[in-house]
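In: Based on what follows, work out the 3D shape:
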Amino acid sequence: MATAPVIRLGAAVSAAVAVPAVALGAAVKGWPGAYAALLGIGVVVAFFSISKIAVGFVGRRAPHLLLPAALGTYLVKIALLGVLLVSLSGVEAIHLLTLAWTVFAGVFGWIGAEMWVATHTRVPFFDPAAFASRHPAPADPGASARGAAGPGAGR
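Out: Below is the predicted model:
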């Protein structure tokens, strides 16, 4: 899947999610709610963008390492999220429940953007060169019916 369209659309959807999230966070919990919503959207954009860029980089240079790259970025993201949440525990300036709900909404928005890009771009989900080398082009189906003499034989 193309990296740039996913990041652009994901960022746009995240901005669309951020506007009501920040407004709602500010209305319900004041500045801690607004800060939490901004941080939540920032986490979503950073985490999805970094993993897309990293996996795309590996995919272009060493496609056989895509699975380790994807799992490695996932492991790093989860560890960083855990560190972030532990470090924010007890911080009065960030409302953690607002942060959690904003991340939740942002993740679903970003996944929706990825699905839209995947279904609206013409990018093969297989390696055409590898497929062609394993499966030669089918023979002309009419060649066996015409026989060795060719199309004008038998007249």
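In: Going by C-alpha atoms from here, please, whenever you check contacts or count neighbours.
Out: Will do.
In: Could you list every helix and strand in contact with the helix ranked longest in the chain?
Out: With secondary structure taken from DSSP state H, the chain has its longest helix at helix 31-61. Using 3 or more C-alpha pairs under 8 Å, 6 or more residues apart in numbering; DSSP states H and E, the elements in contact with helix 31-61 are helix 3-29, helix 66-88, helix 96-120.
In: Flag every buried residue along it.
Out: 31-45, 47-49, 51-52, 54-56, 58-59 (16 or more other C-alpha atoms under 10 Å).
In: Once you drop chain neighbours, what's closest to the most centrally placed residue in the chain?
Out: Ranked by distance to the mean C-alpha position of the chain (C-alpha atoms, centre = their mean), the top residue is residue 114 at 5.0 Å. Using C-alpha to C-alpha, 6 or more residues apart in numbering and skipping the chain neighbours, the partner closest in space to residue 114 is residue 6 (5.6 Å).
In: Here is the second sequence; please produce its structure so I can put it next to the first one:
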Amino acid sequence: MTSADTSREIPWDLSFLRVGTAVTAALTAVAAPLAGVLGGWDDALAVLVGAAVVTSFFAVSGVVIAWAGRYGEAFTLPAALGSFLVKVLVLATVLQALPADGWADRRTLAWTVIAGALLWSGVQQRWVWTRRLYYVQPPAPPT
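Out: As a prediction, the model looks like this:
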């Protein structure tokens, strides 16, 4: 069995998406009302939008990288970099399209995206540190 055959049999684990989404939802449930009370409801809406943007960006990256990994390990880095470039361009376009005095506070949205990206990075780090990840596929158990 070649490494390409093995990589197709091993599913990519995307369970960090469930954990990251749960942590983001819990923090957003606290941060959005707090931002609404302290800064106004446009800040609360910006927190909600920022959390949704970060969650969707990490989900898209995870799915794209897992999809590329099914076809070969060598495709994962180009897939990650390509999806990152597309997401940055989309985010920049969306932020530029928002009016300065629009329905969501751009500064709060930007800080929420930064905080969310750091949060998701921490979730992914913990997920990797607590998983058994093998450099090579372990042998099958004896039958």
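In: Overlay the chains and give the TM-score.
Out: The TM-score (TM-score structural alignment, normalised by the length of the second structure) is 0.81; 128 aligned residues with a C-alpha RMSD of 1.9 Å.
In: Could you check how far stretch 29-49 of the second structure is from the centre of its chain?
Out: The chain centroid and the centroid of stretch 29-49 of the second structure are separated by 21 Å under C-alpha atoms, centre = their mean, to the nearest Å.
In: do stretch 23-43 of the first structure as well
Out: With C-alpha atoms, centre = their mean, you get 24 Å for stretch 23-43 of the first structure.
In: what does it rub up against?
Out: Contact with stretch 23-43 of the first structure is made by 14-15, 17-18, 21-22, 92-96, 98-100, 102-103, 106, as judged by C-alpha atoms under 8 Å, 6 or more residues apart in numbering.
In: what do you get for stretch 12-22 of the first structure?
Out: 33-38, 41, 44-45, 102, 105-106, 109-110, 113.
In: before we move on, back to that, residue in the second structure matching the residue nearest to residue 114 of the first structure?
Out: By TM-score structural alignment, residue 6 of the first structure lines up with residue 16 in the second structure.
In: corresponding residue for residue 30 of the second structure in the first structure?
Out: Match for residue 30 of the second structure (TM-score structural alignment): residue 20.
In: Output the helices and strands packed on helix 31-61 of the first structure in a markdown table; the columns should cover distance to residue 141 of the first structure.
Out: Shown next, in a markdown table, are these (distance: least, C-alpha to C-alpha, whole Å):
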| stretch | distance to residue 141 of the first structure |
| --- | --- |
| helix 3-29 | 40 |
| helix 66-88 | 38 |
| helix 96-120 | 33 |
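In: So which of those helices is nearest residue 133 of the first structure?
Out: helix 66-88 (21.2 Å; C-alpha to C-alpha).
In: Packing partners of that closest one?
Out: In terms of contacts (3+ C-alpha pairs under 8 Å, 6+ apart), helix 66-88 of the first structure is packed against helix 31-61.
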